[in-house]
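Chemist: coordinates for the following, if possible.
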Amino acid sequence: MTSRRALLKMGCACCVALAAPAYAVAQTPSPEVAQHLAAARGAAGSDLGAYLVLGRSADPNFKAPAPDLEALMKIPAPPPGRAFDNLYFVGSKWVSTWAITTSDGIILIDAMDNEEEAERIVENGLKSLGLDPAKVKTVIVTHGHGDHYGGANFFAQKYQSRIVASDVDWTMMETKLEFDTPLWGRPPKRDVSVVDGDKVTLGDTTIDILITPGHTMGTISPIFDVRSGSQKHRAMLWGGTAFNFGKKPERLQAYIDATARTREVAKQQGVEVFISNHNGYDGAVDKLAAKTGDGPNPFVLGAPTVQRALTVMNECAQATLALWKS
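Modeler: Reported below is the predicted structural model:
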């Protein structure tokens, strides 16, 4: 049985954004660290402060908080909602599942902590939105941590849904999990394996697979189209945000490279919707509550804001790496 101390560390691994006050470096940072933190703050402006939590890792005196994973999972789930005509939120307060409707069924992105949540939050949430859970044909697991794959077996077993994950993270889930707890469901059996540049198509919808290593080395950040009436927007879900892997400079460099590359991809494709699999980063629950039928959609950030979000993550990672190398 996993110890409570280990459990708390695992909670910190994925949900650090829930406690996301602006960081304050406890001592004077080196000029390089200070430069990157200033760039992160500048990019964050007044609207992207949630991502600045990543900058706390650049403080040599910072000790990661130890949130209680069990308590987080007991927070009442918010109402499910429709972000776009073809994109729905069916997650909890701290970890998200998104449903993309297509002409031939539903694609889920992530599957919650365990099978009980998959049934209670996702399946029932789909029903309350007028969607048929039996039409869930595909589940894309963004990365191999249990709060994202834990409920996948529910859909695979009940609805014969196909489970998609990166080849790298399938191997990790099969061999040595980075984090584990009895609160999470068991990893699904290897099914559909994808690599960078692959596409997942269901009916009239195609998801571009972008591998963004760092949070895990096989993290998927899917890119797809969302619709509001006659308007179409390019959307991206950033698949793994926190620096949860300990002091591993090569892995943090992979994260830096991934955010820089993704920023270019997003620019080329005109991505103007940027969501997360943790509400603490993208504020999806508040945006759903604020969304009205005739006003601007709060999920449409605009391409410049998406660029700024990726810059905040990149600069916070660079600040942390500079600290490690100092």
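Chemist: for the rest of this, base every contact and every neighbour count on C-alpha atoms.
Modeler: Noted.
Chemist: quick one: the helices in the stretch 201-326 of the chain?
Modeler: Ranges of helices in the stretch 201-326 of the chain, per DSSP state H, counting those that start in this stretch, are 249-269, 279-282, 284-290, 303-325.
Chemist: got TSV for those, with distance to Gly55 too?
Modeler: Output for those, formatted as TSV (distance: least, CA to CA, whole Å):
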stretch	distance to Gly55
helix 249-269	13
helix 279-282	14
helix 284-290	22
helix 303-325	5
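Chemist: those helices into TSV, with extra columns for distance to Ala34 and mean neighbour count?
Modeler: Shown next, in TSV, are those (distance: least, CA to CA, whole Å; neighbours: other CA atoms under 10 Å):
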stretch	distance to Ala34	mean neighbour count
helix 249-269	17	18
helix 279-282	23	22
helix 284-290	31	17
helix 303-325	7	22
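Chemist: please give me the structure for this one as well, since I'd like to look at both together:
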Amino acid sequence: MAVTSRRDKIDEGMESGMNRMMVSAASFIVMLAAASSGSAQQVPKPIAEWPRPAEFPKEDRAAAIQHFHKARDYAVGDLFADFALRCVTNPKYLTRVNNEQYDGHVEPMQVFDDLYRVGQMAVSAWALKTSDGIVLFDTLNNEEEARDILEPALRKVGLDPKDVKWAILTHSHGDHFGGAPYFQRKGTRIIASDLDWKAMAAGKGRVPAPSRDMTVTDGQTMTFGKTAVTFYVTPGHTIGTLSTIFPVTDRGAKHLVGFYGGAGLPRDVDAKRAQIASLSRWRTITTKAGVDAQIGNHPLNDEGLERDEQLLYRRKQDPNPYVLGRAMYQNYLGIQEECVRFALARDGFRD
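Modeler: The predicted model follows:
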């Protein structure tokens, strides 16, 4: 029978201790390597690879100056942010614009008594509560966002996703119709213009499109419960962009929302000219209707993040930041129109 001496036990203990120290040292080395790897990933890009401002070698400078300053003259008060976005950063500093429109969570918000923002940081969705169910405006990027962002947002503001009966698609870009098939399978009726139905069917949105359903025409009014929504086809951002006018209330006071369906700057010259014509017409339509409130389909388009924070900390005496007033709403549209003209002049063209 083997006899273990006290010395043997000491040697075994020392060996065990050394083994533990070696394991700890190895673990430390792994952690250090991981930290070093993480640090290496954060090394700034070489200056030569930094994004550069867009250049406009064909710019009609005289026309550009004219429209830049016309837009600036409209940009009174809080509207300066719209001027800065449309005439300064986009598209000259497009990386900055894109970095502000990241996929991220935002708190859903009751904006009016019957209208709620239920989207995300990069793209908006809106829920209009009517006496006969919920009307959605846009459905985010895809079915996952419809299920995991839109529906939970509806619940958080006290609405039931089962009450979503209609979804209006403002235009045929995938970040606005991507979640529509999810709702369509649940029985939601999907509404779009004829031209954008065709664009979605052609696969221009790069995500699965909903099956063609309800089509609205320019100037058509549909009544959802007791709420009337009037549709206008305003090409430019897409060929069949839908813009809408509908009533809301704020603490019981009546207002009229003008929701221009695609304020983003078009890329090509013909689309820019179409956008200018649509904005000019929209100004006439909304002036006659008496529109005084503005929302957009990206938080960056309507200062949604900033306005929602104002609503979160709103006092009894504070106005609703989405209510611009009739004159200021027209100023907002003037900025949009003149900044598109400015962009066209940068391309070397005039409308």
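Chemist: what's the TM-score for these two chains?
Modeler: TM-score of the superposed chains, computed with TM-score structural alignment, normalised by the length of the first structure, equals 0.83; 291 aligned residues with a CA RMSD of 2.5 Å.
Chemist: re the thing from before, of all the helices of the stretch 201-326 of the first structure, which one is nearest Pro67 of the first structure?
Modeler: Closest of these to Pro67 of the first structure is helix 279-282, at 13.4 Å (criterion: CA to CA).
Chemist: in the second structure, point out the residues matching that closest one.
Modeler: Helix 279-282 of the first structure lines up with residues 299-302 of the second structure when matched by TM-score structural alignment.
Chemist: residues touching that stretch, excluding its own?
Modeler: 82, 100-101, 121-124, 263, 294-296, 305 (CA atoms under 8 Å, 6 or more residues apart in numbering).
Chemist: counting neighbours, which of those end up buried?
Modeler: 82, 101, 121-124, 263, 294-296 (16 or more other CA atoms under 10 Å).
Chemist: which stretches in the first structure count as strands?
Modeler: 81-84, 87-89, 98-102, 105-109, 136-140, 162-166, 192-194, 199-202, 205-208, 223-228, 231-238, 271-276 (DSSP state E).
Chemist: in stretch 98-116 of the second structure, what counts as buried?
Modeler: 101, 106-112, 114-116.
Chemist: of all residues in the first structure, which one is nearest the centre?
Modeler: Asn277 (3.1 Å; CA atoms, centre = their mean).
Chemist: what about the helices in the stretch 1-150 of the first structure?
Modeler: 4-15, 31-44, 69-74, 115-117, 124-128, 146-149.
Chemist: what's the closest of those to Asp294 of the first structure?
Modeler: Using CA to CA, the nearest of those to Asp294 of the first structure is helix 124-128, at 22.6 Å.
Chemist: residues in the second structure aligned with the closest one?
Modeler: So helix 124-128 of the first structure sits over residues 152-156 in the second structure, by TM-score structural alignment.
Chemist: how far apart are that stretch and its match in the first structure?
Modeler: Stretch 152-156 of the second structure, aligned to the first structure and superposed, deviates on average by 0.9 Å (mean CA distance after the TM-score superposition for the first structure).
Chemist: distance from the chain centre to that stretch, please.
Modeler: Mean-position distance between stretch 152-156 of the second structure and its chain equals 18 Å (CA atoms, centre = their mean, to the nearest Å).
Chemist: the second structure: matching residues for stretch 87-107 of the first structure?
Modeler: So stretch 87-107 of the first structure sits over residues 115-135 in the second structure, by TM-score structural alignment.
Chemist: endpoints of the matching stretch, how far apart?
Modeler: 10 Å (CA to CA, to the nearest Å).
Chemist: I figured Gly219 of the second structure hits Leu242, correct?
Modeler: No - with contacts counted by CA atoms under 8 Å, Gly219 of the second structure stays clear of Leu242, the gap being 10.4 Å.
Chemist: what is in contact with these two at once?
Modeler: Counting by CA under 8 Å, 6+ apart, the residues touching both Gly219 of the second structure and Leu242 are 231-233.
Chemist: separation between the nearest residue to Ala118 of the first structure once chain neighbours are set aside and Val95 of the first structure?
Modeler: Among residues not flanking Ala118 of the first structure along the chain, Gly151 sits closest, at 5.0 Å (CA to CA, 6 or more residues apart in numbering). According to CA to CA, Gly151 of the first structure and Val95 of the first structure sit 12 Å apart.
Chemist: now for the two: what residues contact both?
Modeler: With CA under 8 Å, 6+ apart, Gly151 of the first structure and Val95 have common neighbours Met112.
Chemist: coming back round to it: list the buried residues in the match of helix 124-128 of the first structure.
Modeler: Applying a neighbour-count criterion of 16+ other CA under 10 Å, one finds 152-154 buried in stretch 152-156 of the second structure.
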